[in-house]
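Colleague: After the sequence you'll find the predicted model.
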Amino acid sequence: RVAFGEPIAHRQAIAFMLAEMAWEVDSTRLLAWESAWELDQKKEDGFKDAYLAKLYADQMVVWVTDCGVQILGGHGYIREHPVELWLRNGRGFCAFEGLAIV
């Protein structure tokens, strides 16, 4: 998106937000891979770590897509933009997959 004649990613606050979003996605991916490896190796904490990775992923997807909507402003709310769908799906997955408090 371009605002005031320059891409918004050139603004420091937006760049920091995008970097943190990428970091959250990568750390969630690492948690999922590690828990899958633990299950594959039949480690005793494998199921617990898989549940924690799922819980972290649920929270991360809502946070990252909410940040995406904030970055895009009004464009983030229209149905034609994929971020709106990602946010709706992320919240739906959290609801359908069960409660975070067990």
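Modeller: That came in fine, so what should we check first?
Colleague: only C-alpha atoms for contact and neighbour calcs from this point on.
Modeller: Fine.
Colleague: Show me the strands in the protein, by range?
Modeller: Listed in chain order, the strands of the chain (DSSP state E) span 2-3, 6-7.
Colleague: Need the ones you listed in TSV (columns: mean neighbour count).
Modeller: Putting the strands of the chain into TSV (neighbours: other Cα atoms under 10 Å) gives the following:
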stretch	mean neighbour count
strand 2-3	10
strand 6-7	10
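Colleague: These: which one's closest to Ala22?
Modeller: Ranking the strands of the chain by proximity to Ala22 (Cα to Cα) places strand 6-7 first, at 18.2 Å.
Colleague: who touches stretch 59-70?
Modeller: Contact with stretch 59-70 is made by 17, 21, 24-25, 28, 75-77, 83-84, 86-87, 90-91, 94, as judged by Cα atoms under 8 Å, 6 or more residues apart in numbering.
Colleague: here comes the other one, which I'd like you to weigh against the first:
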Amino acid sequence: MIRIATHRDHSSWLLLVLLFGCLAALSGCSNKGSAARYAQAGANCFAKAVPTAGEGGLAWGNTLSAARKKSMDSCMRYASRSGGTPKTCQVVMAKCK
């Protein structure tokens, strides 16, 4: 018996192919490390500054003092944008590799 394909059969197949294509594209993005986005090439030190309210800042630098300064600048900028308190920014973590 020969079955004639209907429009509904093709649309189901197409939907399935699109679904798998989207999943494949998304899975390729999941392997990227989040720290790599913020790290400077060759930077050994990082610092994190946070305000009492709002968003803080994480920064990398060649020296500990450079990383601390950058994180404080970022904290003040992001805290003011997020409706927080930029004058209360404090470095809560600072390390070198």
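Modeller: Arrived safely. These numbers come from a predicted model, not from an experiment.
Colleague: quick one: TM-score?
Modeller: The TM-score (TM-score structural alignment, normalised by the length of structure 2) is 0.27; 40 aligned residues with a Cα RMSD of 3.3 Å.
Colleague: Minimum distance to Ala57 of structure 1: which of the strands of structure 1 has it?
Modeller: Nearest of those (Cα to Cα): strand 6-7, 29.1 Å.
Colleague: Is it possible to get TSV of the strands of structure 1 that adds distance to Leu52 of structure 1?
Modeller: Below are these laid out as TSV (distance: least, Cα to Cα, whole Å):
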stretch	distance to Leu52 of structure 1
strand 2-3	38
strand 6-7	37
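Colleague: hang on, Ala59 of structure 2 packs against Tyr38?
Modeller: Yes: using Cα atoms under 8 Å, Ala59 of structure 2 is in contact with Tyr38, at 6.9 Å.
Colleague: who's more crowded, these two?
Modeller: Legend: neighbour count by other Cα atoms under 10 Å for Ala59 of structure 2 and Tyr38, higher for Ala59 (24 against 12).
Colleague: show me what contacts that one?
Modeller: Contacts of Ala59 of structure 2 (Cα under 8 Å, 6+ apart): Tyr38, Ala39, Phe46, Ala47, Lys48, Ala67, Arg68, Lys70, Ser71, Ser74.
Colleague: buried stuff in the longest helix seen in structure 2?
Modeller: Ordering each helix of structure 2 by length in residues (DSSP state H) puts helix 7-29 first. Neighbour counts over helix 7-29 of structure 2 (16 or more other Cα atoms under 10 Å) mark no residue as buried.
Colleague: from the chain's centre, how far out does stretch 30-41 of structure 1 sit?
Modeller: Distance of stretch 30-41 of structure 1 from its chain centroid, counting by Cα atoms, centre = their mean, to the nearest Å, is 19 Å.
Colleague: what about the closest residue to Leu58 of structure 2 other than its chain neighbours, is that helix, strand or coil?
Modeller: Sequence neighbours aside, Lys48 is the residue nearest to Leu58 of structure 2 in space, at 4.4 Å (criterion: Cα to Cα, 6 or more residues apart in numbering). Three-state call for Lys48 of structure 2 (DSSP: H, G, I helix; E, B strand; the rest coil): strand.
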